[in-house]
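Participant: need a structure here:
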Amino acid sequence: MCHVSPAPFVFVQCRPAGVIADDERATIERLGGLREGESLHSLMLFEDPDVDPARDLDLDAYAGVIISGSPYSAVEENEASDPARAHMYARVARLARTLIERDIPTLGLCYGLQMLAVAQGERLIDTVPEDLQAVSVHLGEAAAADPVCRGLAPTIRSFVGHTYALERTPPGATLLGRGEYCTQQLLRWGDNVYGTQFHPEITTAGMKLRIDTYAGHYYNADEARDVIDRCMSQDVTSSNAMISAFVDRYRGYGSVTTPAAV
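Facilitator: Take a look at the predicted model:
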């Protein structure tokens, strides 16, 4: 006899181990009602350079794939001079192409969205950067009919922080959520591949952790008080609901069969 259990989700983390990686994983566990090692498997690409997800993962064994944000760039020429970063880029690009080609349930977060796009030949621009802040993302008619997004608020507030962004909605993709400054905020390819330029995995407490960690990198250290003031007053639970909605949509999407104990 065999035992059939729901397939887990896999979280592909594209940053070094540390407090940010720990926080994003813990937040996705909590928002998705998942448990690491059981219903959520995490893959640390920077720590596991020999792992090539498109080659080594049995993607059919997972309910869905979540691709994290990253301190690295999704612009290939920016990464070429650093072998470790170039290797990261190549592996994530191969995974992104596979996910879109097979329409595997996916949620790409910031860098994850950008890699989904560039893997399809799309270019990124640096003319609509967004500092660490909360922005409004307006969901359109396509989102109202979308099985993941239709339960979300019509306008959500979410944290952002990026230099590069998509210039346009890529051919074959659907724009579900538009920002007022950086327009390409929430997209879907096919039926099952989603990407957000914003960060639904960052809570208000999580943003404070990032502000403390990124001082002098994402913003000048002497601007810390302004950054804290503009972020800590924000309610981003409407954005955090995106994680819950994605997991709820695809929970049970696949199954794993194992031999029963005798």
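Participant: switch to C-alpha atoms for all contacts and neighbour counts from now on
Facilitator: Noted.
Participant: Please report how far A153 lies from E223.
Facilitator: Applying Cα to Cα, to the nearest Å, the value for A153 to E223 is 32 Å.
Participant: Tell me which of these two has more neighbours.
Facilitator: Shown here are A153 and E223; by other Cα atoms under 10 Å, A153 has more neighbours (16 against 11).
Participant: can you pull the contacts of that one?
Facilitator: 139, 238 (Cα atoms under 8 Å, 6 or more residues apart in numbering).
Participant: And it, how close does it get to A241?
Facilitator: In terms of Cα to Cα, A153 sits 9 Å off from A241.
Participant: same thing with T257?
Facilitator: Going from T257 to A241 by Cα to Cα gives 30 Å.
Participant: The two: which is more packed in?
Facilitator: Ranked by neighbour count (other Cα under 10 Å), T257 and A241 place A241 first, with 20 against 12.
Participant: Under a three-state scheme, what state does the more buried one occupy?
Facilitator: Using DSSP: H, G, I helix; E, B strand; the rest coil, the structure places A241 in helix.
Participant: For it, give its distance to E141.
Facilitator: According to Cα to Cα, A241 and E141 sit 19 Å apart.
Participant: what do you get for A7?
Facilitator: Distance of A7 to E141, computed by Cα to Cα: 31 Å.
Participant: Contacts for the longest helix anywhere in the chain next, please.
Facilitator: Longest helix of the chain, by residue count under DSSP state H: helix 83-102. Helix 83-102 is contacted from outside by 14, 45-46, 49, 52-54, 72, 74, 76, 79-80, 105-106, 115-116, 118-120, 189-190, 193, using Cα under 8 Å, 6+ apart.
Participant: Can you go through those residues and name the buried ones?
Facilitator: The neighbour-count test (16 or more other Cα atoms under 10 Å) marks 14, 45-46, 52-54, 74, 79, 105-106, 115-116, 118-120, 189, 193 as buried among those.
Participant: run this one through as well so I can compare:
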Amino acid sequence: MDPRPLLYLCVRPQRGAADAEYASFRVAMGLDETRLGAWDLVADPLPADAVERYAGFVVGGSPFNVTTPAKDAPQQRLEADLADLADAAASGRTRAMFTCYGIGVVTRRFGGTVAQDYPEGTGATTVTLTDAGRDDPVFGALPERFEAFTAHKESTARLPEGAVLLATNADCPVQAYRLGERLYTTQFHPEVTPQDFTDRMTFYRDGGYFAPSEFDAVAARVLAAPVTEPARILRAFAAFEA
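Facilitator: Model (predicted):
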């Protein structure tokens, strides 16, 4: 077993949302603070020796969008760091799971298309594993169909060459894919419970994901959603050392 810890990479400018997201990942992965570190990539560049210092990486979500036409310097630097990490994982030098906003960074880095063709609102959606997903050492921990939380304005419209589609649905055909053996991506949020997701909504009430006046109704639907399974892939990823 690799003695090095894993590292959560924060790409959210909102400090409260970032702290809560780290806690969600840590609980979902069954790790304490010594086994899952945290790094604020919004504030600080990724250390040059990060791949050597950590056994693997999980990348959280963000209100940033890859398709934003004019990005400020911090977002440009952050996306460059994430793209370099994706290169390292795709080449097998480390392992990484990029979630939500991160799937767009990976898609663009490897020549796929990120577009606003398949947005999903704030709430639960049914996701189905592909044959490759059922056979995958990480995604195979999931049932064939499961509920997961989404809230995104952009998504992968065309997979990068060589990507293996792992999960899909009608509203957003690319829900998860793998590049190589050690780079994973998800469009949905694998780390959150219904309460976690409801709490996170408070930070993005005016973020354009739902009408602010509908907050209570959306929150009620989220809290009632039967989302229990996605954390399985994070626990499998934490144990995965291929």
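Participant: quick one on the thing from earlier: what range does the longest helix of structure 1 cover in structure 2?
Facilitator: The aligned range for helix 83-102 of structure 1 in structure 2 is 73-92, by TM-score structural alignment.
Participant: In stretch 111-127 of structure 2, which of the residues would be classed as buried?
Facilitator: Result for stretch 111-127 of structure 2 [16+ other Cα under 10 Å]: buried residues 112-115, 118-120, 122-125, 127.
Participant: ok, E29 of structure 1 touching H41?
Facilitator: No - under the criterion of Cα atoms under 8 Å, E29 of structure 1 is not in contact with H41, lying 10.2 Å apart.
Participant: now the helices: where do they sit in structure 1?
Facilitator: Applying DSSP H to structure 1 gives helices spanning 19-32, 53-56, 76-79, 83-102, 111-118, 141-144, 204-213, 224-232, 237-250.
Participant: so which of those is the most packed in?
Facilitator: Highest mean neighbour count of those: helix 111-118, a mean of 27 (counted as mean count of other Cα atoms under 10 Å).
Participant: any idea how far the residue nearest the centre of structure 1 is from I28 of structure 1?
Facilitator: Nearest to the geometric centre of structure 1 sits L109, at 1.8 Å (Cα atoms, centre = their mean). Per Cα to Cα, L109 of structure 1 is found 12 Å from I28 of structure 1.
Participant: which bit of structure 1 covers stretch 187-202 of structure 2?
Facilitator: Taking TM-score structural alignment, stretch 187-202 of structure 2 hits residues 197-212 over in structure 1.
Participant: picking that back up, how much does the longest helix of structure 1 stray from structure 2?
Facilitator: On superposition with structure 2, the mean distance recorded for helix 83-102 of structure 1 (mean Cα distance after the TM-score superposition for structure 1) is 2.3 Å.
Participant: That helix vs helix 111-118, what angle?
Facilitator: For helix 83-102 of structure 1 against helix 111-118, the angle by axes from the mean of the first three to the mean of the last three Cα atoms, to 10 degrees is 70 degrees.
Participant: Roughly how far does the alignment partner in structure 2 of G69 of structure 1 sit from V42 of structure 2?
Facilitator: Under the alignment defined by TM-score structural alignment, G69 of structure 1 is paired with G61 of structure 2. Separation of G61 of structure 2 from V42 of structure 2 (Cα to Cα): 12 Å.
Participant: Which residues are in contact with each of the two?
Facilitator: Common contacts of G61 of structure 2 and V42 (Cα under 8 Å, 6+ apart): 10-12.
Participant: Just send these back as JSON lines, with distance to A151 of structure 2 too.
Facilitator: Output for the shared contacts of G61 and V42 of structure 2, formatted as JSON lines (distance: Cα to Cα, whole Å):
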{"residue": "C10", "distance to A151 of structure 2": "17"}
{"residue": "V11", "distance to A151 of structure 2": "16"}
{"residue": "R12", "distance to A151 of structure 2": "14"}
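Participant: Give me the subset of those residues lying in strands.
Facilitator: Members of the shared contacts of G61 and V42 of structure 2 lying in strands (criterion: DSSP state E): C10.
Participant: Excluding chain neighbours, what is closest to R205 of structure 2?
Facilitator: P212 (5.5 Å; Cα to Cα, 6 or more residues apart in numbering).
Participant: The one you found contacts Y204, doesn't it?
Facilitator: No - if you go by Cα under 8 Å, P212 of structure 2 and Y204 don't touch, sitting 9.1 Å apart.
Participant: V138 of structure 2: neighbouring residues, count only.
Facilitator: V138 of structure 2 sits with 20 neighbouring residues when counted by other Cα under 10 Å.
Participant: can you check T186 of structure 2 too?
Facilitator: Counted with other Cα under 10 Å, residues neighbouring T186 of structure 2 total 21.
Participant: Could you check how far the residue lying closest to it once chain neighbours are set aside is from T168 of structure 2?
Facilitator: With sequence-adjacent residues excluded and distances taken as Cα to Cα, 6+ apart, T186 of structure 2 is closest to A176, at 4.2 Å. To T168 of structure 2, A176 of structure 2 is 7 Å away according to Cα to Cα.
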